[in-house]
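In: Provided below for reference: sequence and predicted model.
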Amino acid sequence: MSSIADNIGSVTRRIQKATLNAGREPGSVRLLAVSKTRPASDLKTAIEAGQTAFGENYLQEALDKMAALEGAEGIEWHFIGPIQSNKTRQIAEAFDWVHSVDRLKIASRLNEQRPTGMRPLDICLQVNINNEDSKSGCAVEDLEQLAAAIEGLPNLRLRGLMAIPDPDQPEADLRLSFRKLAKALASLRQALPAAGPLDTLSMGMSGDLEPAIAEGATWVRVGSALFGARAPKHSES
């Protein structure tokens, strides 16, 4: 069985090849290791192989790993799961990025609860790019209003957009979904030139990172291709 270090090397080469094939600048796409349900020992192995950015879906599990890995230098912690109002304080206190902000209430709480002295929290707005009933996220038509409201929150820095299109759709449809997200970000830049850097598209996973990169992804969120198939995880209350 391939080691985590080997898998990181393999995925990194896929990213580099896809970036080159898209005619994009080398290094313009970063790997976010989706480490939900993985033990801290797996993250330690990944860190030793040079991986620095980790995406977590479950708050308490993530906090336990942070404690276990305390002292590891240069680690970025990204919250990528659904956000409940009663979890925002700990997310604001512990994470560097949040990819899954989909409403102003959550953004406002993160802003209010970000500790004094910490740099602004980098956030992405999660978009329900195809208006699927089963998916979380802001509708595309509501993005400008939400982004404009977040622009006034001093402890947040709006970096861009995130989406999770259905990975089982045909590749042409998948690419169209990624392209819609890229166009939505371009429209936001034009409408709100002062609303943060707006330099981030968080899209693409283990099976579809190449089409995501072709359409402009700057973060690809990869779990199973790095760590293997995941065991089921119970929901946090």
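Out: Received it, and whenever you're ready, just let me know what you need. Residues are numbered from 1 along each chain as shown.
In: Only C-alpha atoms from now on, for both contacts and neighbour counts.
Out: Will do.
In: Shouldn't D168 be within a helix?
Out: No. D168 sits outside any helix when classified using DSSP: H, G, I helix; E, B strand; the rest coil, being coil.
In: Please give me every residue in contact with it.
Out: D168 makes contact with no residue, according to C-alpha atoms under 8 Å, 6 or more residues apart in numbering.
In: if I look at it, how far off is A225?
Out: Counting by C-alpha to C-alpha, to the nearest Å, the gap from D168 to A225 is 17 Å.
In: Repeat that for W219.
Out: Using C-alpha to C-alpha, we find W219 at a distance of 15 Å from A225.
In: Which residue ranges of the chain form strands?
Out: Taking DSSP state E, the strands of the chain run over residues 30-34, 53-56, 76-79, 97-101, 121-126, 156-162, 200-202, 219-222.
In: Take this one as well and set it beside the first:
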Amino acid sequence: MPAIQSRLETVRQQIQQAVERYHRRADSVQLLAVSKTHPAEAIRQAAAAGQGRFGESYIQEALDKIGQLRDLDIEWHYIGRIQGNKTRAIAENFDWVHSIDSAKQLRRLNDQRPDNLPPLNICLQIKIDDEESKAGITPREARELINSMADYPRLTLQGLMTLPAPAVDLEAQRIPFRRLRELRDELASEALPLPTLSMGMSGDLEAAIAEGSTIVRIGTAIFGPRHYPDQK
């Protein structure tokens, strides 16, 4: 069995075990394969093994791979920091963006989303741990952006995302994910139910699923170690 297919099956089993352990619905957690720094051929192998959602962080690298893989039915997710001069490429080529942290980004992505494409699915990135080095917005800022969503008809706000600080054990890992879930519950409304919680990676997958994650972002456990070129 090819290595990527074998790793994918292992990750899927881990997700399924956590879903069962915490009494989640079988279809309630989606796997986002984080393919940044890995070649198009690795994505092709994962797609052949049934994976359909892939996450990228570097625009030029992502555009190259999107171009090479147009024959595949792939849902592309942008999960990196958003530079102002890159928003058009994101708006034109991705299905989801997980890392929104300003009204300026909302405006640019909305204005640059082509009319022939469906609305761009987005998540607001929440700084849940107050780490200065992390991107994201405060809960108060999130409320302000949510209240402005009617101004952006080419965007669909799906929910919230976070990248918490590392924690040493399962119970400590659950705390920031619980905060994000509680914040989502507080901010959600009938008009904007915010069904998506994008949280959890290889090292804290179980904790994220325990607290309600609907998208887990897994890279190295599927594709192996990353090699970081000088990406812009």
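Out: That came through fine. Not measured: the values here are computed from a predicted model.
In: where does the TM-score land?
Out: TM-score of the superposed chains, computed with TM-score structural alignment, normalised by the length of structure 2, equals 0.97; 232 aligned residues with a C-alpha RMSD of 1.3 Å.
In: which residue is nearest the centroid of structure 2?
Out: Within structure 2, the residue whose C-alpha comes closest to the C-alpha centroid is H98; the distance, by C-alpha atoms, centre = their mean, is 4.6 Å.
In: so it makes contact with Y78?
Out: Yes. The criterion here is C-alpha atoms under 8 Å, and H98 of structure 2 meets it with Y78 at 6.3 Å.
In: If you count neighbours, what's buried in the top helix by length along structure 1?
Out: If you go by DSSP state H, structure 1 has its longest helix at helix 171-191. Residues 174-182, 184-185, 188-189 are the ones in helix 171-191 of structure 1 that count as buried (16 or more other C-alpha atoms under 10 Å).
In: which helices and strands sit right next to that helix?
Out: Packed against helix 171-191 of structure 1 by the contact rule (3 or more C-alpha pairs under 8 Å, 6 or more residues apart in numbering; DSSP states H and E) you find helix 143-150, strand 156-162, strand 200-202, helix 209-214.
In: Repeat the analysis, applying 6 Å as the threshold.
Out: Helices and strands in packing contact with helix 171-191 of structure 1 are not found; criterion 3 or more C-alpha pairs under 6 Å, 6 or more residues apart in numbering; DSSP states H and E.
In: now the angle from it to helix 143-150?
Out: Relative orientation of helix 171-191 of structure 1 and helix 143-150, computed by axes from the mean of the first three to the mean of the last three C-alpha atoms, to 10 degrees: 50 degrees.
In: Now do helix 171-191 of structure 1 against strand 156-162: the angle between them, please.
Out: Here helix 171-191 of structure 1 runs at 150 degrees with respect to strand 156-162, directions being taken by the same axes, to 10 degrees.
In: Find out how far helix 171-191 of structure 1 is from the centre of the chain, if you would.
Out: Chain-centre distance of helix 171-191 of structure 1: 16 Å, with C-alpha atoms, centre = their mean, to the nearest Å.
In: and if you look at stretch 63-74 of structure 2?
Out: Here the centre of stretch 63-74 of structure 2 is set off from its chain's centre by 19 Å, with C-alpha atoms, centre = their mean.
In: Could I get the buried residue list for that stretch?
Out: Buried residues in stretch 63-74 of structure 2, defined by neighbour count with 16+ other C-alpha under 10 Å: 63, 65-66, 74.
In: how long is it from one end to the other?
Out: For stretch 63-74 of structure 2, the first and last residues are 13 Å from each other (C-alpha to C-alpha).
In: List the contacts of stretch 44-55 of structure 1.
Out: Under the criterion C-alpha atoms under 6 Å, 6 or more residues apart in numbering, residues 5, 32-35, 75-80 lie in contact with stretch 44-55 of structure 1.
In: you'd agree the residue nearest to the centre of structure 2 is up against C123?
Out: Yes. Taking contact to mean C-alpha atoms under 6 Å, the distance of 4.6 Å between H98 of structure 2 and C123 places them in contact.
In: Any chance you could list what contacts stretch 104-120 of structure 2?
Out: 87-88, 91-92, 95-96, 152, 154-156.
In: at 8 Å what do you get?
Out: Residues from elsewhere that reach stretch 104-120 of structure 2, judged by C-alpha under 8 Å, 6+ apart: 82, 84, 87-88, 90-92, 94-97, 100, 152-156.
In: For P166 of structure 2, grab the count of nearby residues.
Out: When neighbours are counted by other C-alpha atoms under 10 Å, P166 of structure 2 registers 10.
In: Then E48 of structure 1?
Out: Other residues lying near E48 of structure 1 total 12 when counted by other C-alpha under 10 Å.
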